[in-house]
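*Asks:* generate coordinates for the sequence data below:
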Amino acid sequence: MKAGDSYVIDSHFEQQYLDLMRRIWLEGDERRDRTGVGTRSVFGAMLRFDLADAAMPLITTKRVYWKTATREMLWFLTGNTNIRPLVLQGVKIWNEWPHARYVDETGDDMELDAFVQKIADDESFAEKWGDLGPVYGKQWVDWPTYQPVKGGLFRKGRGINQVAEVVQSLRENPGSRRHIIEGWNVAEVPQMALPPCHKTYQFHVSEGADGKPRLNGLLYQRSCDVALGLPFNLWSAALLQRMLAQQAGLEPGEFVWMGGDTHLYLNHEHLVKEQLSREPQGQPRLEITRRPPTIFDYTIEDFAVHDYTPHGAIKAPVAV
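*Replies:* A predicted model of the protein is given here:
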C-alpha cells in the first residue's frame, strides 16, 4: 500500500473499543486513584468511527441507554447545572455527586433514593443541594468573561456561547482551525462537582469522495472510565457532531476519540470479562427526524435509533 492510499477495515466498528478494554485490563498500569477504588490504566488512546450513512458508535455488547445520554446532552446545551431537570426525566447519572456533598456537609445520612426524590419534590431543596457548580453546559454556552472597572476591580461581562459560535463559524468560515468547544475553565474547576472529563471538542470540514463537505469531529477526554463512561461519551460526542452537521448544512464525517488517562476500575472485573465474551452485532443508525431552528431547540422526540439489537445490560458500581 502506498502513502495516501485508502483502506477498509472489515471488522465491526465496536471491535476497537473491545480491543482497548482488553488491553487496559491485561496490560494497564495498576494505580491508586481519587476514588480509592483503584484502576488499571493506559495513557493516550484513540478510536475512530465513520458517521457516514447515519452510522453511530453505539456499543452493542451491552445495552447503552442512548435516550439517557441524549437527554444529558440536551441538558448540557441549556447551560443548566442543576440535576433537577434530569431527575424529573428519570436520568440518574449525576445523582451521586450532589448526594455525597449533601451527606458530607450536613451529616445527614439520607439514602440516595430519598435524596433524589426530595430533589424532585422540593424545588427549594433542589436549588440548594442539586447544583453541580459550573460544569459542562455552563462553560459551553455561558463561559464567563470579566471587564475591568475603577480601582483595579472587575465586573462580570456577557458570557460566551461557544456552541453558537461554532455553528456560526462552520457556516461562515468552514476552513477555520478554531471550531472548538472547551470545558476546562481553570479558574472555575474548583467549584465543579466533577471537573470535565470530556473536555475539548474540535471540528474540521473536509471534502468527501462525493464532493460534499463533511464535518469531522474530535473529542479529547482527560479521564475516561472505559466500562461505564466511554459508551455514553462516544454516543454523546457523535450526537453533538451530527447535530452540528445538520445545523451547518454539512454531511457527517469521521469522529475521532482521544483519551488521556484511560482506565478500568478494579471492581468492574465481572463487567469486563462478561463484555469481552460477547460478539458485536448490528450496525446502529441515528435518524434526526427534523431540523430545528437552532441547535438549542432539539428535543428527545427528534431522534430515532434503528437497527440497534444489543446484548443485555451489565450493571456495575459508579466510583464517586
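*Asks:* from here on, contacts and neighbour counts on C-alpha atoms
*Replies:* Will do.
*Asks:* how about the helices of this protein, start to end?
*Replies:* 15-27, 66-78, 84-88, 96-106, 112-121, 123-129, 136-142, 162-172, 229-248, 269-276 (DSSP state H).
*Asks:* to residue 192, which of these lies closest?
*Replies:* Distance to residue 192, taken as C-alpha to C-alpha, is lowest for helix 136-142 among the helices of the chain, at 9.2 Å.
*Asks:* helices or strands up against that closest one?
*Replies:* helix 66-78, helix 162-172, strand 180-182 (3 or more C-alpha pairs under 8 Å, 6 or more residues apart in numbering; DSSP states H and E).
*Asks:* and these as a markdown table, adding mean neighbour count and distance to residue 308?
*Replies:* Listed next are the helices and strands packed on helix 136-142 as a markdown table, based on neighbours: other C-alpha atoms under 10 Å; distance: least, C-alpha to C-alpha, whole Å:
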| stretch | mean neighbour count | distance to residue 308 |
| --- | --- | --- |
| helix 66-78 | 19 | 10 |
| helix 162-172 | 18 | 29 |
| strand 180-182 | 20 | 30 |
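*Asks:* sequence B follows; please return its structure for comparison with A:
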Amino acid sequence: MKQYLELLQHILDNGELKTDRTGTGTISTFGYQMRFNLQDGFPLLTTKKVHLKSIIHELLWFIKGDTNIKYLVENNVRIWNEWPYRDFKDSPDYKGETLKEFVAMIKSDETFAKKYGELGPVYGRQWRHFEGPDGRFVDQLAEVIEMIKTNPSSRRLIVNAWNPPLIPDMALPPCHMMFHFYVNNNKLSCQLYQRSADTFLGIPFNIASYALLTMMIAQVCDLEYGDFVHTLGDAHIYKDHLEQVDLQLSRDIRALPTMKINSNIKNIEQFRYEDFELVGYNPHPLIKGKVSV
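*Replies:* Coordinates of the predicted model:
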C-alpha cells in the first residue's frame, strides 16, 4: 500500500490549514489519484490493522439498499453510529443516554430503531432506489450490472450517489459519491470519485470497500479483475490525527493479502458475509483515532 503512504506524505508536504464543518480543522489538498491493480492482491492497509468485518457488512448493507443502522449494529459494526446518535441527542426523547446505551436500544427495540436509526436516503438508497425529478425510481446498481453484461464497451457504466434534492434529508451527504466501471481485455476496472476524503480513518475503508465491490461485480459478470482507481477531491488529514499519521509513516509496508470469494455466487444480491475469506493478512497493530462528526 505504498500508494496510500504517498498520499499521506503528499498532504503533509503540500497541504494547507483549512477549517471544516466539524470544527476540528484539517490539513487539506485538492485533487489526487491512486491506482491499485487488483491482480496484485487485495488492497487492505498493512501499516495498521483495518477492521475488514465492518467493511464487508457495510458494503452488503449498501447493496441491500438499507439506510437504517440496525443491520450494522446487529453485526457489531460501529462506523455509522455517531450520526443518528447526534440527531437523537437533539430530540425530546433524549434523557442523557450514552452512545453505548443508544446503540443497545437500536439493537433491542425495533420501534426505537425505526425512529432513530434511520440515516435518510444515503448511499444504499441512491444505489438501489434513485429518485428522479419525475418521481421515477432507478435501481442503478442492477442497471449497471446488466449494462456491463450486455454492453461492456459503454461509457455510461456509472452509479451516482449524489442526488441534490435529497441532500438535506441525509445524515451525511455522500463522500464517495460516484463510481464508473470500465471493461477492457475481459477485465473490470472501477474509478471512484470521492469529494471528501478523511485519509486516516475513512480512506483505508473506502479503498477496500470499492475494491471488493469491483471484484464482486467482476465475478457476477464473468470478468477478471482490473484496476481500482481512486480519485479524491478534498483530501485531508484532521489535525487530531497527525500523531497517528506519523506513526503509520514510520512503519514498513507488508505484503498484501488475498481475498477469496465464494465462486458459486453469480447474483450481487446473494452475497453474504460468509462468502469472503481474507488470506495472508499480517498488518501492524491498530491505530485508534477519533471520528469528526
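*Asks:* nearest to residue 320 of the first structure, of the helices of the first structure?
*Replies:* helix 96-106 (6.7 Å).
*Asks:* okay, the angle between the closest one and helix 112-121?
*Replies:* 100 degrees (axes from the mean of the first three to the mean of the last three C-alpha atoms, to 10 degrees).
*Asks:* residues in contact with helix 96-106 of the first structure?
*Replies:* For helix 96-106 of the first structure, contacts defined as C-alpha atoms under 8 Å, 6 or more residues apart in numbering pick out 108-110, 112, 115-116, 129-132, 193-194, 320.
*Asks:* list the buried residues in it.
*Replies:* 96, 97, 98, 99, 102 (16 or more other C-alpha atoms under 10 Å).
*Asks:* which one among the residues you listed gets closest to residue 85 of the first structure?
*Replies:* When the buried residues of helix 96-106 of the first structure are compared against residue 85 of the first structure (criterion: C-alpha to C-alpha), the nearest one is residue 98, at 14.0 Å.
*Asks:* so what corresponds to that closest one in the second structure?
*Replies:* Matched to the second structure by TM-score structural alignment, residue 98 of the first structure sits across from residue 84.
*Asks:* kindly report the same for residue 21 of the first structure.
*Replies:* Match for residue 21 of the first structure (TM-score structural alignment): residue 8.
*Asks:* quick one on the thing from earlier: quick one, which of the helices of the first structure is nearest to residue 309 of the first structure?
*Replies:* helix 66-78 (12.6 Å).
*Asks:* mean per-residue distance, the closest one to the second structure?
*Replies:* In the superposition against the second structure, helix 66-78 of the first structure averages 0.6 Å from its aligned positions (mean C-alpha distance after the TM-score superposition for the first structure).
*Asks:* now find how far off-centre that helix is within its chain.
*Replies:* 9 Å (C-alpha atoms, centre = their mean, to the nearest Å).
*Asks:* again with stretch 253-266 of the first structure
*Replies:* The answer for stretch 253-266 of the first structure is 11 Å, by C-alpha atoms, centre = their mean.
*Asks:* contacting residues for whatever residue of the second structure lines up with residue 284 of the first structure?
*Replies:* Applying TM-score structural alignment, one finds that residue 284 of the first structure aligns to residue 257 in the second structure. Residues in contact with residue 257 of the second structure (C-alpha under 8 Å, 6+ apart) are 41, 42, 43, 44, 278, 279, 280, 281, 282.
*Asks:* still on that earlier bit, want to throw the helices and strands packed on helix 136-142 of the first structure into a markdown table with distance to residue 220 of the first structure?
*Replies:* Formatted as a markdown table, those follow (distance: least, C-alpha to C-alpha, whole Å):
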| stretch | distance to residue 220 of the first structure |
| --- | --- |
| helix 66-78 | 17 |
| helix 162-172 | 16 |
| strand 180-182 | 10 |
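*Asks:* for residue 207 of the first structure, which of those is the nearest?
*Replies:* helix 162-172 (13.7 Å).
*Asks:* corresponding residues in the second structure for that closest one?
*Replies:* Taking TM-score structural alignment, helix 162-172 of the first structure hits residues 140-150 over in the second structure.
*Asks:* got it, and stretch 257-275 of the first structure?
*Replies:* So stretch 257-275 of the first structure is aligned with residues 230-248, judged by TM-score structural alignment.
*Asks:* first to last residue in that stretch, what's the distance?
*Replies:* 20 Å (C-alpha to C-alpha, to the nearest Å).
*Asks:* grab the nearest non-local neighbour of the most centrally placed residue in the second structure.
*Replies:* Among the residues of the second structure, the one closest to the centroid is residue 206, at 4.0 Å (C-alpha atoms, centre = their mean). Once flanking residues are discounted, residue 206 of the second structure sits nearest to residue 176: 7.8 Å by C-alpha to C-alpha, 6 or more residues apart in numbering.
*Asks:* what sits against that neighbour?
*Replies:* Per C-alpha under 8 Å, 6+ apart, neighbours of residue 176 of the second structure: 161, 192, 193, 194, 195, 196, 206.
*Asks:* that one matches what in the first structure?
*Replies:* With TM-score structural alignment as the criterion, residue 176 of the second structure matches residue 198.
*Asks:* what's the match for residue 67 of the first structure in the second structure?
*Replies:* Match for residue 67 of the first structure (TM-score structural alignment): residue 53.
*Asks:* with residue 52 of the first structure instead?
*Replies:* Aligned partner of residue 52 of the first structure by TM-score structural alignment: residue 39.
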